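**Q** this is a predicted model, with the sequence first.
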Amino acid sequence: MDGEVSTERIKCFRRIFSNEDERIRANDEFANFSLKSGPFADPDSIGSMYVTDPRKWWACFGSNAPLLQRNSSQYYDEKTKLWDVGGDQFGSMEDVGVLEFANLSLDEPELESVLFDENATTRMEKENEKDSEVEEML
């Protein structure tokens, strides 16, 4: 397992499971899951891990790790409720200024190289104008 992932998981478990006994049980559940041992050693559980949607897998086999399941009341009601800080809702796009026009995709590298100035004239258009001027001079 990646060292950074392991370190962050440990930090997360410390935040979620402030009670040491509960944290030890959660670590035990995670170890069983990760090592495919204990209740997760079942051939159906292991085989399904690779072909089943994770949510469906947890619905079928996750009862063996109740502390790790996200449908616990602690997940919804306590301090983990806002784990993503911004929530799952998008706010208003008003007052974003230039940012609302900067929605370029990394899958479109040719668009990334295009910069817009205040008059909506692109750098490429300016370069084309320069090329035309040079051609006219020749």
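**A** Looks like it arrived, so ask away.

**Q** from now on I want contacts and neighbour counts done on CA atoms only, so please keep to that.
**A** Fine.

**Q** so where do the helices sit in the protein?
**A** Using DSSP state H, the helices of the chain run over 3-16, 20-35, 43-49, 54-61, 73-77, 109-112, 123-137.

**Q** residues in contact with the most centrally placed residue in the chain?
**A** Nearest to the mean C-alpha position of the chain, by Cα atoms, centre = their mean, lies D84 at 9.7 Å. Taking Cα atoms under 8 Å, 6 or more residues apart in numbering, we find D84 in contact with no residue.

**Q** and it, how far is that from M93?
**A** Between D84 and M93 the computed distance is 19 Å (Cα to Cα, to the nearest Å).

**Q** again, but for D2
**A** Distance of D2 to M93, given as Cα to Cα: 37 Å.

**Q** those two: which has the busier surroundings?
**A** With neighbours defined as other Cα atoms under 10 Å, D2 and M93 compare such that M93 has more, 9 against 6.

**Q** switch the helices of the chain over to TSV; also include distance to Q89 and mean neighbour count.
**A** Listed next are the helices of the chain as TSV, based on distance: least, Cα to Cα, whole Å; neighbours: other Cα atoms under 10 Å:
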stretch	distance to Q89	mean neighbour count
helix 3-16	23	12
helix 20-35	30	15
helix 43-49	30	14
helix 54-61	21	13
helix 73-77	16	12
helix 109-112	27	11
helix 123-137	35	11
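
**Q** output those helices as CSV; include the columns distance to D88.
**A** Shown next, in CSV, are those (distance: least, Cα to Cα, whole Å):
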stretch, distance to D88
helix 3-16, 20
helix 20-35, 26
helix 43-49, 27
helix 54-61, 18
helix 73-77, 13
helix 109-112, 28
helix 123-137, 37
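
**Q** nearest to L67, out of those helices?
**A** helix 20-35 (5.7 Å; Cα to Cα).

**Q** A further structure is provided below for comparison with the first:
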Amino acid sequence: MATSEKGPLFIKSIDGTKEYKDKHFIADLFLKVIGEIGHQHVVQIITDNASVMKAAGSIVEAEYSHIFWSPCVVHSLNLALRNICAPKNSMQNEVAYNECNWIAQVADEVLYYQWIEEVRGRVAPHKNAKISGERNKCLKRFFHDLDDRKNVVVEFGLFSGMISYDDDNMNDRWTFDPILWWSNYGSKLPMLQTVALKLLGQPCSSSCAERNWSTYGFIYSMRRNRTTPKRAEDLVFVHSNLRFLSRKREEYTKGNFKKWDIGGDTWDEPFGGSGLLEIAHLTLDEPMMEISLGENDD
């Protein structure tokens, strides 16, 4: 699965039957796909937090210094909060529950951006030494040529100091979508604009890839188990990409077929609506937790 600012695209699936899925096998698969797409078009790869995936990501980073491996944010939060947000206290969960169960209690009442703005002592990212150090490391991996790196650092300084833009341009940062803002105003800083558009088009989770497991499970199941791997791959390819293309049509946002791939035959409550849309976008890696979310939502 590949994604960009224009949306996701299902590329292909791999039959891993009888294969020993170690870091070298997985890394080879990543490198082959990167070669097909072109390494200059790849910014990062996202997987779950399994140790074998992290090791495979390190191999890819060693091969291409400008490509980053990133753990799935949804999977990371799921692992971190699975006990904190447990619906019931238990012997195994007692300490974490007593200290952190307030998160579950106020989760629906606190907006994240308001919480961040109210943190005492918070400084702007370009004034934070740790953030600035990590940013410079990323720029060093992106730009190997010293002159290019120097130019992009200068451009970032002009941007963070609001030197290249007037007040109206900078005020639009709070009302425009980031990609739209950089597309409209970023031409004054061309190298930084290129980096910004690449990064802003990247997802932070592997949820779109995980949804294909449900599609594959629908096509190949206990009742439909004579389908060859190649046929199943072709059917998943067609079904997934048709679904992605349909989301770009006007009929997807209104009418009888509104959100057809999320709400089923109807988008009216309780079978559709914003509640089901939240669950659909928060694809977790724990099937039992998904069942619990669905039951609680009812």
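**A** Perfect, thanks for sending it. What you see is a predicted model; the values in this text were computed from it and never measured.

**Q** and K36 of the first structure, what's its match in the second structure?
**A** Matched across to the second structure, K36 of the first structure falls on M162, judged by TM-score structural alignment.

**Q** and the contacts of stretch 37-47 of the first structure?
**A** Outside stretch 37-47 of the first structure, the residues within contact range by Cα under 8 Å, 6+ apart are 31-33, 36, 57, 61, 64.

**Q** and the end-to-end length of it?
**A** 13 Å.

**Q** now stretch 34-47 of the second structure
**A** First-to-last residue span, stretch 34-47 of the second structure, Cα to Cα: 15 Å.

**Q** quick one: it aligns where in the first structure?
**A** Going by TM-score structural alignment, stretch 34-47 of the second structure lines up with nothing in the first structure.

**Q** can you pull out the strands in the second structure?
**A** In the second structure, the strands defined using DSSP state E lie at 2-4, 7-9, 44-47, 68-71.

**Q** could you export these as JSON lines, including mean neighbour count and distance to L192 of the second structure?
**A** What follows is those, written out as JSON lines (neighbours: other Cα atoms under 10 Å; distance: least, Cα to Cα, whole Å):
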{"stretch": "strand 2-4", "mean neighbour count": "16", "distance to L192 of the second structure": "18"}
{"stretch": "strand 7-9", "mean neighbour count": "17", "distance to L192 of the second structure": "22"}
{"stretch": "strand 44-47", "mean neighbour count": "20", "distance to L192 of the second structure": "18"}
{"stretch": "strand 68-71", "mean neighbour count": "19", "distance to L192 of the second structure": "18"}
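
**Q** could you dump the ones you listed into a markdown table and include distance to W174 of the second structure?
**A** Listed next are those as a markdown table, based on distance: least, Cα to Cα, whole Å:
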| stretch | distance to W174 of the second structure |
| --- | --- |
| strand 2-4 | 23 |
| strand 7-9 | 23 |
| strand 44-47 | 27 |
| strand 68-71 | 27 |
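
**Q** quick one: closest of the ones you listed to G273 of the second structure.
**A** Ranking the strands of the second structure by proximity to G273 of the second structure (Cα to Cα) places strand 7-9 first, at 22.2 Å.

**Q** what are the contacting residues of that closest one?
**A** 1-3, 208, 241, 244.

**Q** for I59 of the second structure, find the nearest of the strands of the second structure.
**A** strand 68-71 (9.6 Å).

**Q** in the first structure, what stretch matches the closest one?
**A** So strand 68-71 of the second structure is aligned with nothing, judged by TM-score structural alignment.

**Q** try stretch 239-256 of the second structure
**A** Going by TM-score structural alignment, stretch 239-256 of the second structure sits over no part of the first structure.

**Q** check stretch 175-193 of the second structure too.
**A** Going by TM-score structural alignment: stretch 175-193 of the second structure matches residues 51-69.

**Q** what residues does the matching stretch touch?
**A** Against stretch 51-69 of the first structure from outside (Cα under 8 Å, 6+ apart): 25-26, 29-30, 39-40, 45, 48-49, 72.

**Q** the residues you listed: which two are farthest apart?
**A** Longest distance between any two of the contacts of stretch 51-69 of the first structure is 24.1 Å, between R25 and S48; criterion Cα to Cα.
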